[in-house]
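*Asks:* have a look at this prediction, sequence included:
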Amino acid sequence: MSDGSAEVKKGFKKAISVETFVTLAVILLLFGYLGHVMGMDIVFSVMMKTGHDVLMNTSFYIMAVAIIAGAVAGVMAEFGVIALVNKIISPIMRPLFGLPGAAALGAVTTYISDNPAILSLAADEEFDRYFTPAEKATYTNLGTTFGMGLIVTAYMLSLGKEYFSAVLVGNIGAIIGGIVSVRLMLMIGKKYYKEDRKFKIQAKDSSLNVRKIRDGGIFERFMSALMEGAKSGVSLGLACASGTVLICTLVMILTFGPAGENGQYIGAAYEGVRLLPRIGAYFLPVARFLWGFNVPELLAYPFTALGAVGSAMGLTKGFLAAGFANAGTVATFTGMGICMSGFLSTHIGMLDTLKQTQFVKSAILCHLLGGLAAGVAANYLYKLVTLFF
């Protein structure tokens, strides 16, 4: 006889559980608070108008950047420019990151694409054989350090020529943050696998001295690389669009205030309840010291970059327009955006694919520290640059 209870299969939950009521409570609390402050009719008007504006003026803009960057990256890969860059930076990977020169290929590949690109390299025996088990434990952190780098850089540069030096400094900050993240993870990996300094793997460089090319002549290869790269940009832009619209809309509503001349709500795009600035005000002294943030609204960027760097990028233009951000902020945003690369949304899945789930907590903590360090490095490096130039 059945007692009315059924065993729940893996991957399923009971139709109604505790999380059902928790979720309902959170939704009611959020919309209840927004409705109390703004008026429920205003809330939905603001959400729709903000979401539409973010989609048209931010998401599609990011997609355009991704298409162009993807096309350029495709041509660079096809005709050996990426291989040249890889050859140049390979010798510095051991001194900086404590990893073999082959890790440069992972850095370059993820920089022109996204964090998970490191997974395809890790699955390649010709690449994987260069690394000790402890060094393999850094794959996720290494890939995330450089993931979306080209897209973030291109987007920040598109905001104005006056930000060129800030974006360059931000890239250096991201590398410094990555060194922190990878080095910490390498220490944990060596302790876990009980590796000492004498543990090395000998491998030949022959596999890194060739590159795969497309069929056809130079013109056919050029056009094929150009179009395939552009298509990858479309895919990346579409992948970012949903998160950008959803997260940016929510963050904007929690960040900005009423748009009316007398401080009243008029149902316009980007109106909000100023909740995040009130919370962020408590952390502002620390944020000012570490990252040079002068207003609490700017704290929305690193919080957003933890889960979706595309959404974080979308906040930048609004902060500049509102006068909250400057060139120094762009440097800090670039460093943190590239280094963090939305790692909370990819780390666990990547580690699971690599069968390294025992490092989940360690990898996340190390990369969080690395992302914070990237912002600090970019902030103070840019101050140093402006001091002398």
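*Replies:* Happy to help now that I have it.

*Asks:* C-alpha from now on. contacts and neighbour counts both.
*Replies:* Noted.

*Asks:* max-length helix in this protein?
*Replies:* Selection of the longest helix in the chain by residue count, based on DSSP state H, yields helix 218-255.

*Asks:* that helix: how far from the chain's middle?
*Replies:* In this view, helix 218-255 has its centroid 13 Å away from the chain centroid, taken as C-alpha atoms, centre = their mean, to the nearest Å.

*Asks:* mind giving me the packing neighbours of that helix?
*Replies:* Helices and strands touching helix 218-255, by 3 or more C-alpha pairs under 8 Å, 6 or more residues apart in numbering; DSSP states H and E, are helix 40-54, helix 60-78, helix 275-280, helix 300-305, helix 309-321.

*Asks:* in the last one, what counts as buried?
*Replies:* Neighbour-count burial for helix 309-321 flags 309-317, 319 (criterion: 16 or more other C-alpha atoms under 10 Å).

*Asks:* presented hereafter is structure B, for comparison with structure A:
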Amino acid sequence: MNKDTKKRKVKSVSLETFIFLAILIGGFVYIANIMGAGIMFKVLMNTAHDLLLNTVFLIMSMAVLAGALSSLLSEFGVISLLNKIFAIFMKPLYGMPGASIAGAITTYLSDNPAIIAFAKDKSFTKYLKDYQVPALCNLGTSFGMGLILTTFMISQGSDFVLPAIIGNVGAIIGSIVSVRIMMRFTKKAYNYKKEEVETIQKEKVEDLREIRDGNTFQRALDAMLEGGKNGVELGIAIIPGVLIVCTLVMILTFGPSTDPITGEAIYTGAAYEGIRILPVIGEKLSFILDPLFGFTSPEAIAFPITSLGAVGAAMSLVPQFITDGIVTANDIAVFTAMGMCWSGYLSTHVGMMDALDARHLTGKAIISHTIGGICAGISAHFIFMLLI
């Protein structure tokens, strides 16, 4: 992820310039024609401002606490213990070596790109075959921001504790589908043959771990502070995604305000007013969405759509959905599964695959993960129906 984005030179003014201007101006004109130009910009500013104050800082606070916890777990060997316990499941379920569970746990406690650190560690990758390395992208992304997302959902009310747990199970199922499909592509790309015999060194990655200098108290304090600092950086990093993506989704999801006196729909420029396009699309697709995901309101489609670009932005939709009575416990389970499994993969997959030196497989990774996320949502819905 540290590599600079490669750019290429093209003609200064081309057809795409005019297409982009047509789409941009057309979009603004369409929205302004419905709510008025002045109201439109007022809504955009108020929505972004409210998201920054009431959503971003909430997510950041949880990211700081989650970062401190994850750093403590790593410092005192809890993650290594989990690694040893769950290693026996990785080969039959994912077709990956047991050590790869450490990458999944790390991304669950932080975010998608965290697995890149493992992919660049030769003491880790020596246990992976060539075709398994690109699949780390799908594995890590499937659990990105998992702890933060789960904690956020649980914090919305006691009724959402079990749905959030079910969502985690759905995300695991989606991750298996994503990784397995991806490795079908990578095996072909790397000309992998089952009969090839590879020598694996006896020393295992999970046998050793690095710790900080100092006594136990000092190590614990340093781990918490460093983990909390990483949480702050993560909170800062999600600001563009939340403000840009979520503001756009909000304006496409919600409708005008209601006049308290007359009861008429009016535009006042308040935050979260919109033109209700996504609910209309959701209604048109309800014959597919209802049986697959169990969504009770067409507005619910906004969450998985937003998760494609930024799960942090998608999380900010939930409180308003709950306030408006749009979502149910089943929806929270599906949101958790799809949000964790997708976790903004469209905005991270290209960079992650580039960091893994597998840019040529980026399209395959995206296709695999799209299918995996859909399977995660479907699994969460049916597990919820079976249990509840």
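*Replies:* Looks like it arrived, so ask away. These figures come from a predicted structure and were not determined experimentally.

*Asks:* circling back to that earlier point, matching residues in the second structure for the longest helix of the first structure?
*Replies:* With the alignment judged by TM-score structural alignment, the segment of the second structure matched to helix 218-255 of the first structure spans residues 216-253.

*Asks:* do the same with stretch 34-49 of the first structure
*Replies:* Aligned using TM-score structural alignment, stretch 34-49 of the first structure spans residues 31-46 in the second structure.

*Asks:* residues touching that stretch, excluding its own?
*Replies:* Among residues not part of stretch 31-46 of the second structure, those counted as contacts by C-alpha atoms under 8 Å, 6 or more residues apart in numbering are 247, 251, 267-273, 275.

*Asks:* before we move on, what about stretch 200-209 of the second structure?
*Replies:* For stretch 200-209 of the second structure, the surrounding residues in contact (C-alpha under 8 Å, 6+ apart) are 77, 80, 83-84, 99, 123-124, 126-127.

*Asks:* hmm, back to that, a markdown table please, covering the contacts of stretch 31-46 of the second structure and showing neighbour count, secondary structure and distance to I200 of the second structure.
*Replies:* Written out in a markdown table, the entries for the contacts of stretch 31-46 of the second structure read as follows (neighbours: other C-alpha atoms under 10 Å; DSSP: H, G, I helix; E, B strand; the rest coil; distance: C-alpha to C-alpha, whole Å):
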| residue | neighbour count | secondary structure | distance to I200 of the second structure |
| --- | --- | --- | --- |
| T247 | 27 | helix | 50 |
| I251 | 23 | helix | 54 |
| Y267 | 19 | coil | 66 |
| T268 | 16 | coil | 66 |
| G269 | 22 | coil | 63 |
| A270 | 18 | coil | 61 |
| A271 | 20 | coil | 58 |
| Y272 | 26 | coil | 56 |
| E273 | 25 | coil | 59 |
| I275 | 17 | coil | 58 |
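
*Asks:* and stretch 201-210 of the second structure, how far from the chain's centre?
*Replies:* For stretch 201-210 of the second structure, the distance between its averaged C-alpha position and the chain's averaged C-alpha position is 30 Å (C-alpha atoms, centre = their mean).

*Asks:* name the nearest residue to G80 of the first structure, ignoring sequence neighbours.
*Replies:* Once its chain neighbours are removed from consideration, G80 of the first structure has its nearest residue in R211; the separation is 7.6 Å (C-alpha to C-alpha, 6 or more residues apart in numbering).

*Asks:* which element is I105 of the second structure on?
*Replies:* Secondary structure from DSSP states H and E places I105 of the second structure in helix 101-109.

*Asks:* and the very next helix or strand once past that helix, how far from the chain's centre?
*Replies:* The C-terminal neighbour of helix 101-109 of the second structure among helices and strands, as given by DSSP H and E, is helix 114-119. From the chain centre to the centre of helix 114-119 of the second structure is a distance of 16 Å (C-alpha atoms, centre = their mean).

*Asks:* touching helix 114-119 of the second structure from outside, list them.
*Replies:* With contact meaning C-alpha under 8 Å, 6+ apart, helix 114-119 of the second structure is reached by 1, 103-104, 106-107, 124-125, 133, 136-137, 140, 352, 355-356.

*Asks:* equivalent range in the first structure for that helix?
*Replies:* Following TM-score structural alignment, the partner segment of helix 114-119 of the second structure in the first structure covers residues 117-122.

*Asks:* what about the matching stretch, how far off from the second structure?
*Replies:* Superposed on the second structure, stretch 117-122 of the first structure shows a mean distance of 1.2 Å to its aligned residues (mean C-alpha distance after the TM-score superposition for the first structure).

*Asks:* now do stretch 218-238 of the first structure
*Replies:* On superposition with the second structure, the average gap between stretch 218-238 of the first structure and its aligned counterparts reaches 0.5 Å (mean C-alpha distance after the TM-score superposition for the first structure).

*Asks:* list the buried residues of the match of stretch 34-49 of the first structure.
*Replies:* 31, 35, 39-40, 43-46.

*Asks:* what does stretch 82-99 of the first structure give?
*Replies:* 82-83, 86-87, 89-90, 93, 97-99.

*Asks:* helix, strand or coil for the residue mapped onto M182 of the second structure from the first structure?
*Replies:* Using TM-score structural alignment, the partner of M182 of the second structure in the first structure is M185. M185 of the first structure carries the three-state label helix when classified by DSSP: H, G, I helix; E, B strand; the rest coil.

*Asks:* from Q264 of the first structure, how far out is M185 of the first structure?
*Replies:* Taking C-alpha to C-alpha, to the nearest Å as the criterion, M185 of the first structure is separated from Q264 of the first structure by 50 Å.

*Asks:* nearest to L369 of the first structure, of the helices and strands packed on helix 218-255 of the first structure?
*Replies:* The closest approach between L369 of the first structure and any of these, judged by C-alpha to C-alpha, belongs to helix 300-305 at 12.1 Å.

*Asks:* what is the corresponding segment of the second structure for that closest one?
*Replies:* Residues 302-307 of the second structure are where helix 300-305 of the first structure aligns, with TM-score structural alignment as the criterion.
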